[in-house]
Each structure stands twice: as C-alpha cells, then as structure tokens.
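[1] return atomic coordinates for the entry below.
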Amino acid sequence: MLLGVFIGVVYASTDVPDPDSVVNAQTTVVYYSDGTTVMAKLGDENRTNVTLDQVAKPARYAILAAENRSYYSDPGISFTGILRAAWNNVTGGSTQGGSTITQQYVKNAFLTQEQSFSRKFQELFLAIKLDNNYSKDEILQNYLNTIYFGRGAYGIEAAAETYFGVQAAQLTPQQGAVLAVLIRNPSYYDPESHPEDAQDRWGKVLDAMVSEGWLSSTDRQASTYPPVNPKAASGLGMPKGPEGLIVTQAIQELESKGYTEQQIRAGGLRITTTVDPGMQNAAVTAVNDVMGGEPQNLRQALVAVDPRTGAVKAYYGGPSGTGNDYAQAQRQPGSSMKPYVLATALEQGISVDARRNGSSPQTFPDRTAPVRNSGNASCPACTLKEAITRSLNTTFYGLAYEVGPDNVRDTALKATGLPETWQGGLLDGKKTLASPESGVTGSSIGIGEYEVRAVDQAVGFATFANGGIHHAPFFVAKVADNTGAVLLQNGGDAGTQAVPSDVANDVSFALEGVADYSHRSLAGGRQVASKTGTQGKQGSTVDDTDAYMVGYTPSISTAVWMGSDQQDAIVNAQGKPIYGSGLPGAIWQEFMNTVLKGTPKEPLPSKALISGDTGHGVPDPSQSAAPTSDAPAPTQQSAPTQSTEPTETDPSETSTSTSSSSSTSSPPPAGGLPLPGPGGGGQGGTRTQGSPPGQGAPNG
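    The predicted structure is shown next:
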C-alpha cells in the first residue's frame, strides 16, 4: 500500500521537460580557467531536425532492430534492464543495463551521464511518463533527431549526410544498418576505426531485420557493406581562432582519461580548462603585434605553463582553430638544448664555473668535419656560465661528448617528460629526441639537432624553474555535468624529481644573463632565466630554419618557436636571418612583460651550489691552442621597448669577440677533451655548402 502511494506521488511529481530543451542539455561547453568565460560550445552545430516521415522506413527499422525491437509494444521501459542495473549497483558491478529507445532518449536529452541506480530510477519514471504523454512516433522522431552518430553528427539527417552524402529519406537498409551500429559506440564502431567489428555488427543488425520481417531474406543475401565517406577533420564547435587548438588538446586529454566521443560531444559536459583568459589574450596579442608586416610564410607557436603544477596557462599553435598546431610540431631546438647538456654536466660534478674550450672551429673524435661557433666566436677558456650566455657551439658539443650524449638525452627526457619512444620512433627520416631509432651516438644532441616540440621546451624549462620537479602538462582543470555535479577535478600530478634540485638551481643561475645579453631583458629588471636557439638546414648557406626563445621565472615558463611549413630559410621583413632573440624573442619578451606586470618579482638563485670541477687543465701536447680574438665583449644593453629585432644579427649567436676574462695566455680547460687545433677554414655564422648539420650552423 505504502509502496503504491510512494510510486504514485513520485510519478505525479515527475515533470517531463520540453523536447526543445534537448539541444541545450546535450551541448558541451568549454570554459577558460575562470569557469565563466566561454571558449567553445560543442554539440549544437551539425544538426538538422526532420519529421519522422522524412526518414526512410528501412533506416528506422534498422535502428529499431539494433536498439529496441519491441519499441512499438513496450511501455517505454525495460524491467529486466532496470533490475539488472539495481543488482549491479548492489554487487558493485557495471551499472549499464539494457535500455529502451525511450529510456535512451530520456537519458541523453534530460538527464546527466552519471552511471548510478538513482539516475536509473529517475530515468524509469521519466520514461513512463514520456511514453504516456507522447505517441511512439513522436518519441522516435525526437530520438532520431538527438542521438549522436559520431563525426560531429547529431541526428539522423546530419548522419546521413556525413557518412553517405544523402538525405535521411534516401537511406537504404544497408546504409541505415551502418548508422544503427554507430549508436552504441560511435567512436569504436566507426567504419574507419574498427572495420571488422563494425561490419560484423552490421550483419547482425540486418539479420535482426530479417527475423522481424523488416527485410527479406533475398535482400539480406544480396546485401554488401555500403561505401562510407572518409572521415574528415571536424572543426564543428571549434573556435575559429587559436583557441580551437586548445579545445582539441582538452578533448584529447579527456579521451586519454576514458571519456568517449559521445560523452564529450553530446554529454552536456562543462569543461573548465587551465588556460587563463588574460594570458591567452596576451599570447595572441604578442604574436600579432610582433608579426605585423612580416613575411607570410612564417609560423609561430607559444606555450606557457605553470612550473608548480604543469597547468598550461597560454597556448598558441597557429591562427586557425582547425589548422596545423605548430606547438606540436617537431623541430630542432638549436642552442635551446644546451641547458640539458649543462644539467647533465652539473649532475656529474662539473661546476658552472668550470672552464672549457670554446675556440672555433674545433674537430671532435665522433665527427669528421669541424664544428664552428656562430660568427666564428672564440673563447678558449670560458666558464660554462659564460659559454651558455654566449651560446658557444664548440663548448657544448665538446661538453656533450665529455658527459655522454646518451646521458644528455636521458636528462632531457626526464625534464620534458617525453617517453622513451615517441610515435613509433624515427619520423619521416628525421632525428627526434625521443626516438632511439634515430641513433643518439654523436654529440650533436648538445647543439640541438634532435627534434622536440615547443610544448616540450616549455615543460622542460619549467622543470628547472621548479627546482628540478617535473609536472606533466595538462589542459583540463575540471569537468562537471550540466547540473553542475563535478565529475573530474584535476590539479595536476604529484610531480617527480626529474633532476636534482641543486642542478636545477645552478642551471637557472647560469641562464640568468642570457635575456640581457640577447637584448630581451624583462621590464623593471625582473630576474629571468632563458635561452635562445637557432637551427639551420643541412646543405644550405642561408640556413636558419627554426628559431626558439625559451625562458622562465619561478611562476611561468614560456617557449616561443618560429619557422615555416617547409622548413625553408626564415628571414624577416628586411630579408635578414631570424635568430632566436629576434622575432621569437620579441614575442616572448612582450608576452612575459604583459603577464608578469604587477606581480611580485621572484628571485632566481643568486649563486651556484655545485662547486666541483672548476679548475684549468693541461693542453694535449699533440694539439695546438686555437687562436683568440682581441675584440671586446658586446656591450650589455637593456631590452628595447618595441617588439622589433634588436640588431641585424643576434649578438648572442654571432658575436666574434671573446670573454673579457679570456686571452691568448688563458690556461686551457680542465678535463674532457684536449684542446684541438685550429681546424679548417670557412665563413663563420653560415654552413659551407653540403656540410653536415652543426658545422658552422648558427645554433645560438
């Protein structure tokens, strides 16, 4: 008696929502980090509602055969499904139970994606009341207009166009069966994703149609799997601007956590990203300000992360939300790889005050042709701190040889978080940092000839900024359903000590002078650790193809890359080569000044902690000392106020002077390689025609 009264009260108090509210319930909204500023809406774009008589009967029958054969005779619910859900809830099993089309419509249109018995209970009463208030044809029509079929297609009309290029009224039984298969799991049963499974289930749907009398045995025997349009890159719901690439990254991150395409695209989720709206605006503005009037073939990327958590705070991978994402492009980092070499040396007990040979050119045992500094700069006994500030290739090629190139690679992988293998190894014949197949057997890794992405550099330098603790980058801070119930809260991983803290602090100490040396100091004398990087193309005499500027404070790490689609030589509007401190440096400087304005000035380490090898060695008597230059060191200047290249060439990459602490009488470096002889001739700053990479390249 009491149970009957309870059921009656619940039934009477259950309101059936207006079917017009379905679109809002299914639409997933992506927000910036403030949780209120909308970045994108997914779910209401590729949808065209049709009446039931505008859907071919064979297609209707195929969907009924796949999902609910007793649809026109059942009360709108499956009692066995409800009981199974209740039992699984009690025993801790799966809450997935068999659902009628009416129940599916209720769940997708009016309820959350929560898998619980309480949600099933609510679904039960809504389905019964819906079945009593609307005709079967009305419910089926609404269902067919709201169900998600994958590839961004909502409703059967959009699905017919997406998969077959026809209207729903023109669907054949065979085409209808393809769409019917997709309803259960659009991603898995996409004909391109798992063709064998998709075709196997397709055959079962046709068999069910035969058993129900909806398809003749003759037509079943003659049925062949229909051709399906190839999957196209979907920009549906993506912002037209750079933020579309952020949405793509957020979707991929959720998919890696087990969210399905249907949950993300049609589940009415509320996704809060880590991207700060002010910082993102600053990134886009900096790119646009600096690149105004520059050659159209130039491409840019900017990634900024919080070193303390790994949260991505700004992300610019290109101007189009559905175009190429250059923040994910694998390009040679040039001299922005040198901090990993330094970190490896520090971990082996070599101090930042240790002196090594930076003469140019030099030859090395693992290389037949000489290595040169950009501009043929020379410093026979610079400290490692001086050498990294001046970006001396010979010093860091030799240091990588000394400490072991594989050890350098290990340091870089730990700092960036890249896996030991990456996307199948060697990519298109290119050497990538995370590809053992590329064969890191030479010391050219020390001058940046193994490819990484801009996002990797932002994360790797963030590890140094965070005392050696690495956090994986992430884009999604929170996921809620359309009622506000939190489904996922993400503050980043716990972090791992990728490099010792004293090593990380010494790297920061060593990099503090680079921004000032490169004319990219931050406003107000704010301390910042940074490194430029410029890489050339093998066999070219005008060969700057990639340029980086990467730098950090304790609270933000930012990497900027510039290059081109075809890795052509990159030049500015004046036709001059682009170095890391040039246009990339200008973007980096403007962005950093903007996002840090008004924030506390955070100090970097004021002195080195590692006091190991700091002495001078004895020259190899079989080698002669390299000559030095008597030219004075470049004058230190404050950063320019305008976002333009500060000089015709990058002073940190093309200087021909020596350190003021060096002279022809300076003692040779300690440890490592003996001082090589003068080596061959050639023009400094460019690579001779046909020379291997790294030999004379402007790697600064």
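
[2] from here on, just use CA atoms for contacts and neighbour counts.
    Fine.

[3] which residues does Asp502 contact?
    Gly467, Leu609, Ile610 (C-alpha atoms under 8 Å, 6 or more residues apart in numbering).

[4] rerun at 10 Å
    Asp502 sits next to Ala343, Leu346, Glu347, Phe464, Gly467, Gly468, Ser508, Pro605, Ala608, Leu609, Ile610 when contact means C-alpha atoms under 10 Å, 6 or more residues apart in numbering.

[5] out of the residues you listed, which one sits closest to Gly278?
    Phe464 (24.9 Å; C-alpha to C-alpha).

[6] now the strands for the stretch 451-600 of the chain?
    For the stretch 451-600 of the chain, the strands defined by DSSP state E, counting those that start in this stretch occupy 469-470, 476-480, 486-489, 496-497, 529-536, 544-553, 556-564.

[7] need those in JSON lines with distance to Thr309, can you?
    Formatted as JSON lines, the strands of the stretch 451-600 of the chain follow (distance: least, C-alpha to C-alpha, whole Å):
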{"stretch": "strand 469-470", "distance to Thr309": "9"}
{"stretch": "strand 476-480", "distance to Thr309": "11"}
{"stretch": "strand 486-489", "distance to Thr309": "14"}
{"stretch": "strand 496-497", "distance to Thr309": "11"}
{"stretch": "strand 529-536", "distance to Thr309": "19"}
{"stretch": "strand 544-553", "distance to Thr309": "14"}
{"stretch": "strand 556-564", "distance to Thr309": "10"}
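
[8] one more to line up against the first:
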Amino acid sequence: MAIAAPNRDADRTVALGHGARPDPGEAPTVFMTKTPGQARSEPELLTHREPELEEGYGDDDFDDEDKGPTEEELRAMRKKKIWRRVRRTIYVAAALMFIGPVLAFFITYQLVDVDNPEDVARNQAKVVTLLYNNGEEMSKVAGSGANRVMLKPEDIPDDIKHAVYAAEDDTFETNSGFDIGGIMRAVWSNATGGGGGGSTISQQYIKQASGDDDPTLSRKWVEVVKAYKMNKTYDKKYIITAYLNTVYFGRGAYGIAAAAKAYYGIDDLKQVTRPQAALLAGMIQTPAKSKLPEYQKKRYEYVSGRMVVNGWMSDQERSSAAFPTPLEAQAGKTASLTGPRAKIPFLVLEELEDLGFDDARLKQNGYKITTTIDPRAQQVMEDSVAQVMQGQPANMHMGMVAVDPKTGGIIAYYPGSDPNGTNWANIKQEPGSSFKPFDLVGLLKLGKGLQEMYDSTPKSFGGSKVVKNASKPSCGECTVATAMKESLNVVFSDMVYHDVKPAGVAEAAKEAGITSDLSKALDLNIAIGGGQTLVSAREMATAYATFASGGVRRPSHLVAKVEYPDGGAAWEASAEPSYAEALAFDPNNPDTNSKIARNVTESLLPIPKSSKIECAKDRPCAGKTGTHQYTNPQGVETADNAKAWMVGYTPQVSAAAALSAENGAPLKAADGKTVYGSGLPGKAWQKFMNAYLADAPKENFPRFVPIGEPEKPTQSSVPKPTTTDNVPPPVTTTDPQPPVTTTTTETDDPNPSATTTRTKPKPTTTDIPLPGNN
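    Okay, here's the model as predicted:
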C-alpha cells in the first residue's frame, strides 16, 4: 500500500485514472503502487501547486530556454504559416473551379434541349411591320418560307460542306460542339481590338435557333452546353444539314438551296462549283454586307484560301479560277406598295442591316419598325413631281428628298415612278452650281465674307481652259453675295483656286453632310460642281439641312425606332450615339459655327425669288439652282444640260430635286427647250415646299451677323432678275488644234438675252489638274 501524502487541499479529488473513487470526506489522495522500473511518481493533478523555489535557483540552467525563438525564426515561422494557408486556399479554389463548372455543366445539360430545323425555320418566318412616323402601317415584310428548301444530308455535296467548314469551322468533323482554342482566340482577338466570335457551326446553329445574340456570359454558356449536347445526340451529317437548311446567306436567302438560287440562279446544288461554294460560304459571316462587291471578293479570297490549306481545293484550281461573280441582287418580297413608295421598304431594310438588324434577326423577332416618313409629306412630294412631270418626255426622271433639319429624319422620298427602275434620288451625279455654297463655307472659315471682292472677267487658272460666266455679270469686280445670286463661275473658280483650294471645298461638303467619296474630285472642277464631283439628292438635302439648322449636322436616316411585337424598345435613333448632332464647321466654337451657316443662308435667300420659284406668303426660303452641261458622244460640249437641280430650305424642311435623263441623254422639255435648275426641278421643289408648309407657322432664320469685311457698295447698277447656273467646266486639253470658239446660251431664264463665248486654248501646263467635266 502506498504511503499517504499530507492533505494540503481539502477539495482535492481522487485520481480517477487509476480506478480510485472520490471520498466524501477529507481523506488524502492515494497513489497506486509504482510500476517496477518507474523512475518517478505519477504527475500530480492540475490543481497541485509546485513547491516554491528559492530565489535564483536554477537560473544558470534555464537561461537559454527562456530566451525562446529568435526574430528571424519567428519571421520564418510566420511565412511558413501564411504560405500554408495560401496553399490550402489555392487547393480549395482549384477544386471549386474544377468541380463547380463540371457540376454546372451537368445541371445545364439536363435542362436544355436542342431545337429541330423545322421549328427554327418557322421562327425565321415572322412578319415584320413597317410604320409611318405617325404610327400608321406602311407595309409588311413577308416571312421567308417561300424561298426555303429543306434538304436531306445526301442532297448537300461535299464541296459545299467543305467550303462552309473552311469559312466557319474547319474542325467541325472532329470537335465536340465547341472549340476551346477558337474561344480563346476570339477572347484574345476581341481584347486586342480584333473581331471574330470563335463559335463553331454547332454553336451558330444554337444561336440562330434561339435568336439570342446578346454578348452575355450566360448566353454563351448555354450555347456551349447545347452545342455539346447536340453533338452527343446527333450524327455530324444531321447537324451540318440542319445548319445549312436554316443559316442566313443574305439576299433574303435562308438555307443553302435558296442561296444558290439567289446568287447564281442554280436549282441543283450539284451544279455549284467550288469557287461558287466558297463565295456562298463566305457570305454567312456578315450577310448584311453580301451586296458589296469588295466584301464578296474579300470573303471569297479567305474561304478559298482556307479550302486550299485544308486540302479541299488545289492551289492550282484556286489560282486559275475566275472570281465567281454573283447575279445582280433581286429585291425581296414585301407587301404591295406601288409606284414611288415601293422602294422605301427596301431602303429601310438596308439601313436596318447597317444597324445590325439583318433580315434573319428581324424575322426571328417580328419587329415593328417606325420610319421617319411623314405620310402627308410623302403624298405632297409625289403629287408635286407628278404634276410638274406630266406630259414630259418619258426618258427624264426626277429624284427628290426632304429632310427635317431638327432631327435628320427623311420625311419624304421620291426615287422615281418605276418601282423596278433606278433610284434617281440616290444616284450619284454632278450637282453643278448647287455645290457652290460649299465653296462659300470654305471662304467663311478663312474669315472672309460675302462682301469679299473678286474679278468676274473670264480667265484661265493655272493654264486651264478659260473659265467664263454663264451669262453677262452685272458687275466687273463683284462681291461674293452678288456672285452667288448670279452664279458667276469665274468668281467661284477664282475663290477656290486662290483661297479655299479644292480640298477645302471637299472638306466643307463633308462637314455639311456629304458622304460620297470626293477624293477624285480634288481639282478646280469641284468649284462649280463638275468633273468627278458626284453626289445624290439625298446627300444634298442632308447637307443643306445643316445650313437650315444653324450649322448643326444630323445624319439623315429613315429608321426612327425598332420595337418588339409587345411594344418593348429594341433600338431608337434619338438614343443612338452615331445619330447624335454635331457642330459642322467649327466644333470648338458654337458662335462661329452658327455664323458660318447663317452667312451661307444669307447668300441663298435672294435666289428662289430671283429664279421665280419663291415660297408663298413671303416665307423666308433659301436655295440654289444648278445645272451640268451636256457633252455629246463625240466629246463636244453643247448648249444643252445633262443634269438640273434645285436645293433649298426653310428652318422646318430641306428639300433637293434632281432631274436627269436615261443613258446620260440631254434634258429636253416637252416644248423642245433646254431644262435648267429653275425649270422642272425648281417647279417641283416650289410646289412641294408651298403645299407642305401651307399650314405651318412662318419661321425666320436667326439674326444675320456678317463674317469678314463690312458691306461695300457693289459696282453693279442693274442686277439681273434671274439666276444663272449652267456651268462651263474648266477643262485641260491636249488637243493641238487651233483655238475653237463656240457660242452657247446658259441661263435659267426661259427667254435668255445673254450669250457667252467659250474659247478652247492651246495646250498649256497646269499646276492644278483640271480633267474634263464629263
């Protein structure tokens, strides 16, 4: 039995670990017998107090242990601990990154289904409704079922499949529905400012089946899962067949069968050649551009090149094959609009394509499209042109456009009376003297104004053909204001040659709203709207609208808004940055910008009245006539005109009327007389303006603040009552024959009294090239 220890603590308990029981009394703790060989006693309980040591006892023995770890060791321990935590966090995150997507993929896989081609085809056939700006229905764009052929796998030749693989997904036969490499390349391309979606053919089918093209991660995720499921469910031959039966190729063609018919008139796909297949496949990427020849060639080169790389076409075949030029595009099917309005829906659809709403997207959603066309303005324009052109030769055609200066919306559009004929409102042609206001803009930007003086005496500029005025000026030294009213060619040629320069005129025209390429018109002919200066009636109405709005440029457009069938907004011009207004002539100084526009207006205000086509009720109207001289097939200039224009505006509306003849023939009225700007186009413009504005309030232009020198008295005593604008163009000739003199009459006055003489000089060296005004 063990010896009992003294009782130091009345509350001490018996050591339970050795089988003892607690004593209800104050009995001492009892220890079990030591195990043989045990060196010391069992440890006492936690409540046991160690004997107090004498001061200084054992100091030498415990010094080193009391110091503990060094600072360096502590830092190492902390780093090790931190790194252990980071490592564990990485392990957990990596596990979650792997397990999470796999789990999400599995769940999504169970929830999604793949639409079959028949359902997709039905969704692509919804009707699109076009509305006037007041909400009235204009037209409906029919569904695409009429031109669709649902093919079977054996109906599609390998050449066509290979071309599509080369264009869109050359790993189609081996991938699982998505291509990680393609997705990563697309991410990199977009991050570095490039393009490309990285979608496989399977993903593209899913996208067109859903009609959802939003660039969201959730949409892309579902698309990838569906594509994978489709490839696990169906054979590749059925997937490519479904894709080629439903994909949009442009030209209103859904599916490869319809595309072969639309582009090449081919009904049997076995007749499609490899080069033709390459072009067709190339149109899938951006069908909205399929009408552009440069895009066709670019895509053909790319696809045929990829076919060579993949062994689906030989390099020799590619290099020897001619470009497979498609047939001329035919208009799609719309509801039965006739006459001048028949072309408007197609113009609206073209604009929508440029905005990203191609035919496939429109019919997938069945949108409602509100246009800018005002039905009353449209009717007024049609009536005005019909009345003026009644009884006139059938080979002459009017193009006319009206623009709202406050919005840029086209409120009326007259492309011609033949719904299947040329769009005369959008054809590029020489504007003649109606381009002179852009000369003036260039001068005003230099700080020179309407009272600037120029000599109107006929002269040559840089060795060009002698430039003469269309009629006898009322002054020798003339102000710019007088020169604009009398349309003096010499003054404006002098102004451009010495001050503004051709590039300055082109710049001013672009600033006002001209969108045509003027890079080939950078010679002196641009001063009088001749040579390679080619613009449309729509552009001129848009550019003059910038003058009407005080120098604020707004892009002209036909689409006001796009809505879902339930009325939800999909797009609106008023909220579109590219449609925003801008200061045209001086973006940094609104005051100078508005002054330039107002000075141009001041120069144009007298012209409608002097040309006898003024607005009714003394309404302020500004405008300019213009003609382009006719040169016969032998290259001889005549007294006739090939083009005749009138462009003018009030603060409420800007309108341009352009008259031309088929095959570039001369303009001859029914009475056999030459047509001028103040004639048929001027009369149509006048009728439209007066009828359209009949009940509108009279709006005045802002206060006129002249730019440049103060007003000077003119040297003219009797101003001419009419505006002259037929332009004898500056021409450089290499004809070694002696000078030839011709006399022609060029004036808007139906009873001209003035004649001018043109002299063709001997060839000289020029410092500004002056090609013929043809």
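
[9] in TSV: the contacts of Asp502 of structure 1, plus distance to Val499 of structure 1 and neighbour count.
    Shown next, in TSV, are the contacts of Asp502 of structure 1 (distance: C-alpha to C-alpha, whole Å; neighbours: other C-alpha atoms under 10 Å):
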residue	distance to Val499 of structure 1	neighbour count
Ala343	8	28
Leu346	10	25
Glu347	8	19
Phe464	8	32
Gly467	8	23
Gly468	5	26
Ser508	13	30
Pro605	16	17
Ala608	16	17
Leu609	14	17
Ile610	14	19
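
[10] what is the most widely separated pair among the residues you listed?
    Farthest pair in the contacts of Asp502 of structure 1 (C-alpha to C-alpha) is Glu347 and Pro605. Separation: 17.0 Å.

[11] what ranges do the helices span in the stretch 351-500 of structure 1?
    Using DSSP state H, counting those that start in this stretch, the helices assigned to the stretch 351-500 of structure 1 run over residues 384-390, 393-403, 405-416, 454-465.

[12] now the aligned residue in structure 1 for Lys270 of structure 2: closest residue in space, sequence neighbours ignored.
    Residue pairing (TM-score structural alignment): Lys270 of structure 2 is matched to Gln170 of structure 1. Using C-alpha to C-alpha, 6 or more residues apart in numbering and skipping the chain neighbours, the partner closest in space to Gln170 of structure 1 is Ala56 (6.1 Å).

[13] burial of that neighbour, as a residue count?
    By other C-alpha atoms under 10 Å, the residues close to Ala56 of structure 1 number 17.

[14] before we move on, the earlier item: ok, the match of Lys270 of structure 2 touching Val55?
    Yes. With contact defined as C-alpha atoms under 10 Å, Gln170 of structure 1 counts as touching Val55 (7.7 Å).

[15] what touches both of the two?
    Ala160, Gly176.

[16] the two: who's more crowded?
    The neighbour comparison of Gln170 of structure 1 against Val55 (other C-alpha under 10 Å) goes to Val55, with 21 against 18.

[17] thinking the more buried one is in contact with Ala159, fair?
    No. When contacts are counted by C-alpha under 10 Å, Val55 of structure 1 is not listed as touching Ala159 (11.6 Å).

[18] quick check: neighbours shared by those two?
    Common neighbours of Val55 of structure 1 and Ala159, counting by C-alpha under 10 Å, 6+ apart, are Gln167, Ala168.

[19] whichever helix in structure 2 runs longest packs against which elements?
    As assigned by DSSP state H, the longest helix anywhere in structure 2 is helix 71-111. When contacts are defined as 3 or more C-alpha pairs under 10 Å, 6 or more residues apart in numbering; DSSP states H and E, helix 71-111 of structure 2 sits against helix 217-233.

[20] from Asp64 of structure 2, how far off is the closest residue to Pro458 of structure 2 other than its chain neighbours?
    Among residues not flanking Pro458 of structure 2 along the chain, Lys468 sits closest, at 4.6 Å (C-alpha to C-alpha, 6+ apart). Lys468 of structure 2 is 115 Å from Asp64 of structure 2, where distance means C-alpha to C-alpha, to the nearest Å.

[21] and those two? Which one has more around it.
    Taking other C-alpha under 10 Å, Lys468 of structure 2 and Asp64 do not tie; Lys468 has more neighbours (25 against 9).

[22] which one in structure 1 is aligned with the more buried one?
    That one, Lys468 of structure 2, aligns with Val371 by TM-score structural alignment.

[23] that match and Gly358 of structure 1, how far apart?
    10 Å.

[24] mutual contacts of those two, please.
    Contact with both Val371 of structure 1 and Gly358 is made by residues Asn393, Thr394, Thr395, Tyr397, Gly398, according to C-alpha under 10 Å, 6+ apart.

[25] what's the neighbour count on the last one?
    So the one you mean is Gly398 of structure 1. The number of residues near Gly398 of structure 1, taken as other C-alpha under 10 Å, comes to 26.

[26] could you measure it against Val503 of structure 1, distance?
    According to C-alpha to C-alpha, Gly398 of structure 1 and Val503 of structure 1 sit 20 Å apart.

[27] just checking, the match of Lys468 of structure 2 touches Pro693?
    Yes. Counting by C-alpha under 10 Å, Val371 of structure 1 does reach Pro693; the two are 9.2 Å apart.

[28] excluding sequence neighbours, find me the nearest residue to the aligned partner of Val550 of structure 1 in structure 2.
    By TM-score structural alignment, Val550 of structure 1 lines up with Val647 in structure 2. Distances taken as C-alpha to C-alpha, 6+ apart place Ala656 nearest to Val647 of structure 2, at 4.2 Å, with adjacent residues excluded.

[29] I'd say that neighbour and Glu539 touch.
    Yes. Ala656 of structure 2 is within contact range of Glu539, at 8.7 Å (criterion: C-alpha under 10 Å).
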